[in-house]
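# I would like to see how this sequence folds:
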Amino acid sequence: MDAMNSVATEPDEPQLAEPHLRAVLASAGLDVEYVRAEGNTLHMRGEDGREIPVVDFAGGYGSLLLGHNHPVITAYAKQLLDAATPVHAQFSLHPEANRLAVALNRIVRRELGDDEPYLAIFANSGAEANEAAVKHAELDRVLRLEAQLEKVGKSFEAAGYAVRGGKATVPDTTWEGAGLTAPRPQDPTEALGVLVDALTRRNAEQAARPPVFLAPEGSFHGKLVGSVQLTHNEAYRAPFKSLAAQARFVPVNRPGAVQRVIDEERASLLGLTVTGGRVEIRRHEAPVICAFILEPIQGEGGIQELTREFAEEIQSACAAIDCPVVVDEIQSGMGRTGTFLASSDIGLRGDYYTLAKSLGGGLVKTSVLLVRESRYRGQFELIHSSTFAKDGFSSLVALKVLDLVEADGGAVYREAGERGARLKDMLHAVHKDYPEVVKDVRGKGLMLGIEFHDQSDAPAPPVQEAARAGLFGYLLAGHLLRGHRIRTFPTASAANTLRFEPSVLLTDAEIQQLDTGLRDICDIVRGNYGRPLSLPAPPA
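Modelled structure (predicted):
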């Protein structure tokens, strides 16, 4: 405790660490200091310095499937540190990382019912894993484009041999099909030369088009330079739109939407073929669409689930144009929804998977990109790297996490499903009793959300002002914290939706505590304005 006090900010110290965010936290009553954590409980410091327990339903934004400071994980981490396990041993063999990749493959392939292996690229955070996915997909696209251009070039050569050998001519239909309006030269060789020049220029224009990524509306994949462009929330994306490849956002769970966007964005290269003595144009798919990236359950988008039908449409449409599907399981994976991969429950098979958050057991910062072997480009390993990725300490802790979630035939998965169902039943009961306040309950397992109706016209000025400023969810979170000792937040891109991502250690008493808190705020929002949303300082 003395060591912790030694780093506490003194009253006269300047606020230099994200001071604007500190002011936002204060406005919502969320400016508290947490000093200790275990299981589902965080302890905040009261005004008199004493610890006040708070039930943590935010769960590290989905990072704490096994809870804060799980005793087995922390004991193992201490053991590794005592053994002086290397952290910095870059550009050498990393057997621990390979063991982790093998363990992940065993679980993923079991869930998918497929024997094709996935090769692993390690990183430090979910956003970094998604950035690696974007980079790998773009490398793959560029190499596929080069191969297509080479194939088209060989088709030009083959047509030239046929024409010069008197075995083929260029008919008017081919000339017009290339968009040429000038009269076709009578000499076949000259006509072919003009045709090839025109197709080469057109193909060069198509090949120079920037890559396009597809993602569902409501997506969130990080806030780094590349990943932020895949995040639907324009407030996060727009200031940086000139820095990276752009995305097209597809309406969620709308039949035909994926194919319509693909048809609008797809491109082609024009080659030649000789059929029956005629030189004809042959169209080849140009890989302009780089990847389709999605979350099976959108976290920051308001806990929105993708349907099986939508997943099938994505899979089918992307396969038809050889476009990889990147499945972001950073929040939903690791068993949080009752299966290791939430996507496996809707029949979706990714070409890439990204995992993070709970992979580190709530202790280490680690993540991984898994790429299906038939998609993998080995040269990526030499042009992409990360200082802290695949270190022995983090890899071994992640292996211990996998041991824990897989133990007893996947008891953690079953517990996540059972505890999640119990929590969701409670949320549905609140929805049923307060339909004019609560709009919807969504999610699966221990990744749940409750959406409130818009309160922009609420009679109570504080509620109305917060709603119009997009801070209604933070006002509710502040009341739950100060009035009920419950920690949660709204989802980043859907501020009227509160998230609930606790650990599998969730108890019935903690669910009841949340029930009481939610009913209290529903009573206040519904009309009990004599008792305002509470934002007092924590009591002693």
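
# going forward, measure contacts and count neighbours with C-alpha atoms only.
Fine.

# What's the local residue count around the closest residue to residue 67 other than its chain neighbours?
Nearest residue to residue 67, sequence neighbours excluded (CA to CA, 6 or more residues apart in numbering): residue 39, at 4.4 Å. By the measure other CA atoms under 10 Å, the count of residues near residue 39 is 21.

# With residue 484 as the reference, measure out to residue 39.
Per CA to CA, to the nearest Å, residue 39 is found 18 Å from residue 484.

# And for residue 516?
As judged by CA to CA, residue 516 and residue 484 stand 8 Å apart.

# before we move on, what about residue 262?
Counting by CA to CA, the gap from residue 262 to residue 484 is 48 Å.

# OK, contacts around the residue lying closest to residue 322 once chain neighbours are set aside?
Spatial nearest neighbour of residue 322, excluding adjacent residues (CA to CA, 6+ apart): residue 287 at 7.9 Å. The neighbours of residue 287, taking CA atoms under 8 Å, 6 or more residues apart in numbering as the test, are 141-142, 144-145, 266-268, 321-323.

# and these as CSV, adding secondary structure and neighbour count?
As requested, these are exported to CSV (DSSP: H, G, I helix; E, B strand; the rest coil; neighbours: other CA atoms under 10 Å):
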residue, secondary structure, neighbour count
141, helix, 22
142, helix, 17
144, helix, 15
145, helix, 18
266, coil, 14
267, strand, 18
268, strand, 17
321, coil, 15
322, coil, 17
323, coil, 22
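
# Pick the one among the residues you listed closest to residue 82.
Nearest to residue 82 out of the contacts of residue 287 is residue 141 (CA to CA; 45.2 Å).

# Would you enumerate the residues in contact with that closest one?
Residue 141 is in contact with 287-288, 290, counting by CA under 8 Å, 6+ apart.

# Over to residue 271?
If a contact means CA under 8 Å, 6+ apart, then residue 271 has 152-153, 155-156, 199, 281-284 as its contacts.

# repeat that with 6 Å
When contacts are counted by CA atoms under 6 Å, 6 or more residues apart in numbering, residue 271 touches 152, 281-282.

# any idea how far it lies from residue 322?
19 Å.

# Ok, residue 341 next?
Distance from residue 341 to residue 322, counting by CA to CA: 23 Å.

# Likewise for residue 139?
For residue 139, the distance to residue 322 (CA to CA) stands at 14 Å.

# Over to residue 398?
Separation of residue 398 from residue 322 (CA to CA): 33 Å.

# ok, now residue 86?
Distance from residue 86 to residue 322, by CA to CA: 41 Å.

# And for residue 439?
In this view, residue 439 and residue 322 are 40 Å apart by CA to CA.

# can you pull the buried residues of stretch 30-49?
30, 32, 35-37, 39-46 (16 or more other CA atoms under 10 Å).

# Another sequence for comparison is provided below:
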Amino acid sequence: MKAKSQTLDAAACARQALEWIEKPSLSFEESTLLNQDTLQSFKEYVNPAFLEYRKSVTTSGDYGAVEWRASSLNTLLDTRGNEYIDCLGGFGIFNVGHRNPAVISAVEHQLAKQPLHSQELLDPLRGMLAKTLCALAPGSLKYSFFSNSGTESVEAALKLAKAYQSTRGKYTFIAAHGAFHGKTLGALSATAKAAFRRPFMPLLPGFHHVPFGDIEAMRERVFRCNNRGEGVAAIVLEPIQGEGGVNIPPDDYLRAVRQLCDEVGALLILDEVQTGMGRTGRMFACEHAGIQPDILCLAKALGGGVMPIGATIATEEVFSVMFDNPFLHTTTFGGNPLACAAALAAINYLLEHDLPRQAMVQGQFLLDGLKSLAARYPDIIVEARGKGLLIGLAFVNNEMGYRFAQEMFRRQVLVAGTLNNATTIRIEPPLTITLELCQQVLSTAGEVVETLRKPVQATTVNAALPTG
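As a prediction, the model looks like this:
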């Protein structure tokens, strides 16, 4: 085992980091030093595999692209001053853009009062955010539990469903192939990718997976479980599978699943960690189907691109299992004042600027252009699909998808693959993206696809997207 360096000084390391944080700009020499330090730190103290995975964000094979700051709601600067159109959106974090002034202002004002709550006095912003989400969420969803991430929001949903259904003798969960619900032990049991699951087996018992979008397969598995005495506690689904490759189910699928849950007394948990907060053209993707779940999971964009926060929202009937003992499931930092301030500002901005509608309009413009591109290059692109500003561009193979992401980066547009489907490149910009930027992205994509017809140069690195 490699020994830890004895020359490290924690105070010196922290001081150096604070110096970087406090610098408003960098000279060329400073940017070079920061890049070198970042690469070395990832290699020695974070995980060297990240340098391999980030191969697409380089122009010379030295993995030198280091993020510095946001330059607008829709663009980023690296340490060398290169500006990128963000068509990745932090995998769905930046719905209201980067460093949204309204969100920053709310967090700064709360920071001046009290960053974290005492844990004993009642914290007002948690109540305000829960009330706001009750008004925002569909149907009879009412009570909220706050956490720090999407994985935690799913974990809370699974525990809530277990607590509610245990007295009814129902313990089984059904999820979908291609699903991604997070990587803590419970959420990972619902996630479907073998590469993420295998090292941690056995996972939680009682989880089954069926093909996504196939209501007959879902019905068959539900009744098979019931007939074997394995009552179904809940069905867990993403309305659109994000990490699975932007997979969109048939129009009547979610309604049919909702009816099936009602028929057998199972709960419906919808994971809208990525699809929620206006991403698909409605505030929540389930609204396209005109349904409400029993439990709704949110995170990512809920924090306005400034603070991490997750929310698990449930009906009063389901959430009531927590009334006798509110400490049955808790988290120290969940629903902290800074995160709640960011979430409230993000919700207000989404509504005031009608960003769900903007996502629908800009998303359709992008999707139409990418579908046209796919039709012109069927030997390279299999399909363009999406809803709102959650778009997937499926390539004929992983290598082609990787080269597309790399060439887009070289032209200063950020895109990336999905965790559960390596051949699909995700295009997921902030909902604040303008039509002018959308047109620039389409023009750049057209240039890139044309270059993909050329033979791979000897210097081209191997595909670094995860294998699907």
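
# hmm, back to that, okay, and which of the contacts of residue 271 of structure 1 map to helices?
Counted as lying in helices by DSSP state H, out of the contacts of residue 271 of structure 1, are residue 152.

# most neighbours, which of the contacts of residue 271 of structure 1?
Within the contacts of residue 271 of structure 1, neighbour counts (other CA under 10 Å) peak at residue 152, which reaches 23 neighbours.

# Let's verify the residue lying closest to it once chain neighbours are set aside: helix, strand, or coil?
Of all residues not flanking residue 152 of structure 1 in the chain, residue 271 sits nearest, at 4.8 Å (CA to CA, 6+ apart). Here residue 271 of structure 1 is recorded as strand under DSSP: H, G, I helix; E, B strand; the rest coil.

# What is the aligned counterpart of residue 271 of structure 1 in structure 2?
Residue correspondence to structure 2 (TM-score structural alignment): residue 271 of structure 1 is left unmatched.

# Counterpart of residue 336 of structure 1 over in structure 2?
Using TM-score structural alignment, the partner of residue 336 of structure 1 in structure 2 is residue 279.

# do residue 390 of structure 1 as well
Here residue 390 of structure 1 is matched to residue 335 in structure 2, going by TM-score structural alignment.

# Assumed residue 364 of structure 1 was part of a strand.
No. The assignment for residue 364 of structure 1 by three-state DSSP gives coil, which leaves it out of any strand.

# so what's it up against?
Residues in contact with residue 364 of structure 1 (CA under 6 Å, 6+ apart) are residue 394.

# same thing but at 8 Å, please
Counting by CA under 8 Å, 6+ apart, residue 364 of structure 1 has contacts 394, 397.

# Tell me which residue of structure 2 matches up with it.
So, by TM-score structural alignment, residue 364 of structure 1 is matched to residue 307.

# repeat for residue 247 of structure 1
The alignment partner of residue 247 of structure 1 in structure 2, by TM-score structural alignment, is residue 207.

# so that match touches residue 176, yeah?
No. Contact between residue 207 of structure 2 and residue 176 fails when scored by CA atoms under 8 Å: they sit 10.1 Å apart.

# And the helix or strand where residue 338 of structure 2 lies against structure 1, how far off on average?
Assigned by DSSP states H and E, residue 338 of structure 2 falls within helix 337-352. Aligned to structure 1 and superposed, helix 337-352 of structure 2 gives a mean residue distance of 1.3 Å (mean CA distance after the TM-score superposition for structure 1).

# List the neighbours of that helix that are in contact with it.
By CA under 8 Å, 6+ apart, the surrounding residues in contact with helix 337-352 of structure 2 are 96, 102-104, 106-107, 110-111, 114-117, 123, 125-126, 129, 132, 277-278, 302-304, 306-309, 356.

# switch to 7 Å and redo it
96, 102-103, 106-107, 110-111, 115-117, 125-126, 129, 302-304, 306-309 (CA atoms under 7 Å, 6 or more residues apart in numbering).

# and stretch 123-136 of structure 1, how far out from the chain's middle?
10 Å (CA atoms, centre = their mean, to the nearest Å).

# what range in structure 2 matches it?
Using TM-score structural alignment, stretch 123-136 of structure 1 pairs with 147-160 in structure 2.

# still on that earlier bit, tell me which of the contacts of residue 141 of structure 1 are still there in structure 2?
Contacts conserved in structure 2 for those, using both residues aligned by TM-score structural alignment, their matches' CA atoms under 8 Å: residue 290.

# could you redo the contacts of residue 141 of structure 1 as TSV and give each row secondary structure and distance to residue 307 of structure 1?
Output for the contacts of residue 141 of structure 1, formatted as TSV (DSSP: H, G, I helix; E, B strand; the rest coil; distance: CA to CA, whole Å):
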residue	secondary structure	distance to residue 307 of structure 1
287	coil	27
288	coil	27
290	strand	23
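
# Name the nearest of the contacts of residue 141 of structure 1 relative to residue 127 of structure 1.
Using CA to CA, residue 290 comes nearest to residue 127 of structure 1 of the contacts of residue 141 of structure 1, at 17.9 Å.

# and whichever residue in structure 2 pairs up with the closest one, how many residues sit next to it?
Counting by TM-score structural alignment, residue 290 of structure 1 lines up with residue 233 in structure 2. Applying other CA under 10 Å, we find 27 residues neighbouring residue 233 of structure 2.

# Identify the residues contacting residue 233 of structure 2.
Residues counted as contacts of residue 233 of structure 2 (CA under 7 Å, 6+ apart) are 161-162, 165, 170-173, 266-267.

# Now distance to residue 259 of structure 2 and secondary structure too, for the residues you listed, in a markdown table please.
Converted to a markdown table, those look like this (distance: CA to CA, whole Å; DSSP: H, G, I helix; E, B strand; the rest coil):
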| residue | distance to residue 259 of structure 2 | secondary structure |
| --- | --- | --- |
| 161 | 18 | helix |
| 162 | 20 | helix |
| 165 | 18 | helix |
| 170 | 18 | strand |
| 171 | 20 | strand |
| 172 | 18 | strand |
| 173 | 17 | strand |
| 266 | 10 | coil |
| 267 | 11 | strand |
